[in-house]
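# My questions concern the predicted model and sequence given below.
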Amino acid sequence: MNYMKTAILLAAMTALFMGVGFLVGGQAGMLIALAVACAMNFWSYWGSDKAVLNMYGAEEVDQNSAPDLYQMTWDMAQRAGMPMPRLFIIHEDQPNAFATGRNPENAAVAVNTGLLNTLTREEVAGVVAHELAHIKNRDTLIMTITATLAGALSMLANFAAFSGGNNQNRNGFGVIGTIAMMILAPLAASIVQMAISRSREYEADKMGAEICGNPIWLASALAKIAGAHDRTVNNTAEHNPQTAHMFIINPLSGERMDNLFSTHPDTGNRIAALQQIAQAWGMAGQVGHGQSQPAPWGSNARRGGPWG
């Protein structure tokens, strides 16, 4: 199913590229856009994960530089029956995390230092389990490709707006078409992102709870991350909004301003769903209760590492 989604996504993005290319340069521009789209699709499959990690300045860690975090991730990867992903730390105060990679054999999990400084060990385990679920479900390929192509499509649409279309299209229809494409192309890409992200977050929450063994750990993590969201701004995410759907919670400061176009389901609904799972499993516990101290790597993370 996810392979089919990927194929549909690539086809839709390619069509949008060709449409904008036609507005910029007519039939020749459409053919050039097709060639660029094919090259972008190929690059997105093989290299977009590295591009996103580089964009956020992610630093790879291992069992020597982050033994506790690495061991926790390794244990849960074994529990999930999947390979150990590469593990990265992002020096960012906002508590958040994401996963990327084209398949479980070539995947990575990246967590912000703000997450390690704020959450308990159990809550961090819940977040990592959620990201492992995305990898196991092979959501990361389509999410990473979406982020790459959505950004490229927005830039191409802006170029079309500034160029005003080719001479053949400089009539009433051409001007209107250019303006419409400038607005609709990024909007269409955003709709694809929203549909993919919203539909997969609940499933990743459910599987993440199974991987870590306690739905309340993830529910409590989501509550803390959402609570800290308004107090910390992720500047890199603000400048690259096309990557917002990759995170466990929308990192953008304007999330509440536009719930209709949010890349993520309502956090309260996600927490409620996890609490229902906990009740079905016969587990007691309330979100926000339990351990109040951050995980052991918290003090080291504040100093810049290591997180062990």
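Everything's here; your move.
# Only C-alpha atoms from now on, for both contacts and neighbour counts.
Will do.
# any idea which element the closest residue to Ile142 other than its chain neighbours lies in?
Sequence neighbours aside, Thr6 is the residue nearest to Ile142 in space, at 5.6 Å (criterion: C-alpha to C-alpha, 6 or more residues apart in numbering). Using DSSP states H and E, Thr6 maps to helix 2-55.
# Nearest spatial neighbour of Arg200, chain-adjacent residues omitted?
Asp139 (7.4 Å).
# can you pull out the helices in the stretch 151-300 of the chain?
172-212, 215-229, 235-239, 267-280, 298-302 (DSSP state H, counting those that start in this stretch).
# Could you dump the ones you listed into TSV and include distance to Asn64 and mean neighbour count?
Formatted as TSV, the helices of the stretch 151-300 of the chain follow (distance: least, C-alpha to C-alpha, whole Å; neighbours: other C-alpha atoms under 10 Å):
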stretch	distance to Asn64	mean neighbour count
helix 172-212	23	19
helix 215-229	26	23
helix 235-239	28	15
helix 267-280	34	17
helix 298-302	14	18
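# Between those, which one is closest to Gln94.
helix 215-229 (6.8 Å; C-alpha to C-alpha).
# what's the spacing between the residue nearest the centre of the chain and Val111?
Nearest to the mean C-alpha position of the chain, counting by C-alpha atoms, centre = their mean, stands Met246 at 0.3 Å. Separation of Met246 from Val111 (C-alpha to C-alpha, to the nearest Å): 12 Å.
# and for those two, which residues touch both?
By the contact definition C-alpha atoms under 8 Å, 6 or more residues apart in numbering, Met246 and Val111 are jointly contacted by Phe98.
# Distance of the residue nearest to Arg200 relative to Ser44?
Distance from Asp139 to Ser44, by C-alpha to C-alpha: 14 Å.
# Over to Ala37?
For Ala37, the distance to Ser44 - C-alpha to C-alpha - is 10 Å.
# Asn112 now?
From Asn112 to Ser44 the distance is 24 Å (C-alpha to C-alpha).
# same question, Thr178
Taking C-alpha to C-alpha, one finds Thr178 at 26 Å from Ser44.
# Repeat that for Leu218.
30 Å.
# so is Ala99 in a helix, a strand, or just coil?
strand (DSSP: H, G, I helix; E, B strand; the rest coil).
# Could you check how far the nearest residue to it once chain neighbours are set aside is from Asp49?
Excluding its sequence neighbours, the residue lying closest to Ala99 (C-alpha to C-alpha, 6+ apart) is Val109, at 4.4 Å. Distance, Val109 to Asp49, by C-alpha to C-alpha: 11 Å.
# list residues touching both of those two?
What both Val109 and Asp49 touch, as defined by C-alpha under 8 Å, 6+ apart, is the set Thr100.
# okay, those two: which has more neighbours?
Between Val109 and Asp49, counted using other C-alpha atoms under 10 Å, Asp49 has the larger neighbour count: 26 against 23.
# Verify the contact between that one and Thr100 for me.
Yes. Using C-alpha atoms under 8 Å, Asp49 makes contact with Thr100 at a distance of 5.6 Å.
# what touches both of those two?
Joint contacts of Asp49 and Thr100 (C-alpha under 8 Å, 6+ apart) are Thr144.
# got another, please set it beside the one above:
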Amino acid sequence: MNYVRTGLLLAGLTALFGVVGMMIGGQQGMIIALLFAAAMNVFAYWNADAMLLRMRGARQVDDRTAPELVSIVRELAQNAGLPMPRVYVVENPQPNAFATGRNPENAAVAATTGLLQLLDRSEIAGVMAHELAHVRNRDTLTMTITATIAGAISALANFAMFAGIFGGHRNDNNNPLGGLGMILVAILAPLGAMLVQMAISRTREYEADKIGAEICGHPMWLASALGKLDKGVRTIPNMDAERNPAMAHMYIANPLSGKGVDSLFSTHPDMGNRIAKLHAMAKQPVGYQTGDAPMNPAKPPRSSGPRRMRRRPWN
């Protein structure tokens, strides 16, 4: 994982937040903005997982209500050396999945009903291994903080736009750029925040694919799943994500329609590139191991071969 790059991007996002505050209210505005960001991050640290799951209408399942799915997650968690996360199912026809939680001890993984219907057992294991990789790397906390700061920058930018339009062209200590400068800040600051947020997300998706392949021991399980998910998200809209796109980067596949072709503005890496990297991993000797916690490849989840979850495991 390129932690240095992620750290620098987060530092840049925080600095951008402070700069916007300074442009609106000078040094005092910068201090207030940074204090506001700190308060939001503290709140997000303790409450983001419950908020996200509630927003998506996720329902927790267990060995009784979804025995196969829970069994897969339990086996993979043991293989990764992680505590057993809470497992959720989201009633949504788009095939997708995400993970959340401030640390491995308070983690949760969620799969949509569309994913459980589309993928076979080994592919589901590949997807869940990817999500557990996010948990292990503490990506969910990083991405929550990123989204929180980016959202706060957008809120400040809206205030700057209002001040620039109705504040005239005054140029005093609290408004060093004047009205025109404030409008420019309102336009450029959210764009910069969005680019940083997306760059962090893309970096972490590649690493989660790699660690996920190591956790399940079969890169082709995840590669096959990603190929199906790519087609699924293109044809089946996710209206929950469309209404609230701030958390789109949490999903394994971009849930938003109209994603465009410019990778600079994408929250996820190109799916073809992700699959190609997994194919390259599959050509290496079996027994991929992470540096700080070696693990043995997972055996296929209690099955003689890939098969679909024909019964509805979330009922």
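Received it, and whenever you're ready, just let me know what you need. Remember, it's a predicted structure, so these values are computed and weren't measured experimentally.
# if we can go back for a sec, doesn't the residue nearest to Ala99 of structure 1 lie inside a strand?
Yes. Assessed with three-state DSSP, Val109 of structure 1 lies in a strand.
# mind listing what it touches?
85-88, 97-100, 128, 131-132.
# any idea how far Phe159 of structure 1 is from it?
34 Å.
# cool, and Ala51 of structure 1?
22 Å.
# same check, this time on Thr148 of structure 1
Thr148 of structure 1 is 17 Å from Phe159 of structure 1, by C-alpha to C-alpha.
# Looking at those two, which has the bigger crowd around it?
Thr148 (24 against 16).
# What angle do helix 2-55 and the host helix or strand of the more buried one make with each other?
Following DSSP H and E, the helix or strand that holds Thr148 of structure 1 is helix 139-163. Helix 139-163 of structure 1 runs at 70 degrees relative to helix 2-55, counting by axes from the mean of the first three to the mean of the last three C-alpha atoms, to 10 degrees.
# can you give me how far helix 139-163 of structure 1 is from the chain middle?
14 Å (C-alpha atoms, centre = their mean, to the nearest Å).
# helix or strand right after the helix holding Thr6 of structure 1?
That would be, after helix 2-55 of structure 1 and using DSSP H and E, strand 59-61.
# The helix or strand following that following strand vs structure 2, average offset?
Next helix or strand after strand 59-61 of structure 1 toward the C-terminus (DSSP H and E): helix 67-80. Taken over the aligned residues, the distance from helix 67-80 of structure 1 to structure 2 averages 0.7 Å (mean C-alpha distance after the TM-score superposition for structure 1).
# Next, the buried residues of helix 67-80 of structure 1.
Buried residues in helix 67-80 of structure 1, defined by neighbour count with 16 or more other C-alpha atoms under 10 Å: 67-70, 72-74, 76-77, 80.
# With stretch 44-57 of structure 1 instead?
So for stretch 44-57 of structure 1, counting by 16+ other C-alpha under 10 Å, buried means 44-45, 47-49, 52-53, 56.
# tell me which of those is nearest to Pro265 of structure 1?
Nearest to Pro265 of structure 1 among the buried residues of stretch 44-57 of structure 1, counting by C-alpha to C-alpha, is Val52 at 22.5 Å.
# Closest one of the contacts of Val109 of structure 1 to Met155 of structure 1?
Looking across the contacts of Val109 of structure 1 and measuring by C-alpha to C-alpha, the closest to Met155 of structure 1 is Thr100, at 22.6 Å.
# Would you mind finding the match for that closest one in structure 2?
Aligned by TM-score structural alignment, Thr100 of structure 1 pairs with Thr100 of structure 2.
# Identify the residue spatially nearest to the aligned residue in structure 1 for Ala282 of structure 2, adjacent ones excluded.
In structure 1, the residue matched to Ala282 of structure 2 (TM-score structural alignment) is Ala278. In space, and not counting its chain neighbours, Ala278 of structure 1 is closest to Pro215: 5.6 Å by C-alpha to C-alpha, 6+ apart.
# which residue lines up with that neighbour in structure 2?
That one, Pro215 of structure 1, aligns with Pro219 by TM-score structural alignment.
# Quick one: residues contacting that match.
Listed by C-alpha under 8 Å, 6+ apart, the contact partners of Pro219 of structure 2 are 126, 212-213, 278-279, 281-282.
# Gly212 of structure 2: what's its closest spatial neighbour, skipping adjacent residues?
His130 (4.1 Å).
# Distance check, that neighbour against Asn92 of structure 2.
20 Å.
# More neighbours: which of these two?
The neighbour count for His130 of structure 2 versus Asn92, taken as other C-alpha under 10 Å, is higher for His130 (29 against 20).
# Now for the more buried one: which residues touch it?
His130 of structure 2 touches 208-209, 211-213, 222, 252, counting by C-alpha under 8 Å, 6+ apart.
# That one belongs to a strand?
No. Using three-state DSSP, the secondary structure at His130 of structure 2 is helix, not a strand.
# where's the counterpart of Met239 of structure 2 in structure 1 relative to Leu10 of structure 1, distance?
By TM-score structural alignment, Met239 of structure 2 lines up with Asn235 in structure 1. Going from Asn235 of structure 1 to Leu10 of structure 1 by C-alpha to C-alpha gives 28 Å.
# do Cys38 of structure 1 as well
9 Å.
# higher neighbour count, those two?
More crowded of Cys38 of structure 1 and Leu10, by other C-alpha under 10 Å: Leu10, with 20 against 16.
# Could you report the neighbour count for the residue nearest to that one when sequence neighbours are not counted?
Once flanking residues are discounted, Leu10 of structure 1 sits nearest to Asn41: 6.9 Å by C-alpha to C-alpha, 6+ apart. Counted with other C-alpha under 10 Å, the neighbours of Asn41 of structure 1 add up to 20.
# Asp120 of structure 2 contacts Met309, doesn't it?
Yes. Asp120 of structure 2 is within contact range of Met309, at 6.5 Å (criterion: C-alpha under 8 Å).
# neighbour-wise, which of these two wins?
Asp120 (19 against 16).
# residue contacts, that one?
Going by C-alpha under 8 Å, 6+ apart, Asp120 of structure 2 touches 306-309.
# Out of these, flag the one nearest to Met30 of structure 2.
Taking the contacts of Asp120 of structure 2 together and measuring to Met30 of structure 2 by C-alpha to C-alpha, the closest member is Met309, at 53.3 Å.
# how much space is there between that closest one and Met84 of structure 2?
21 Å.
# Could you do Val135 of structure 2 as well?
11 Å.
# So between the two, which is more surrounded?
Val135 (27 against 19).
# Would you check that the more buried one makes contact with Glu105?
No. Applying C-alpha under 8 Å as the test, Val135 of structure 2 and Glu105 come out as separate, 9.3 Å apart.
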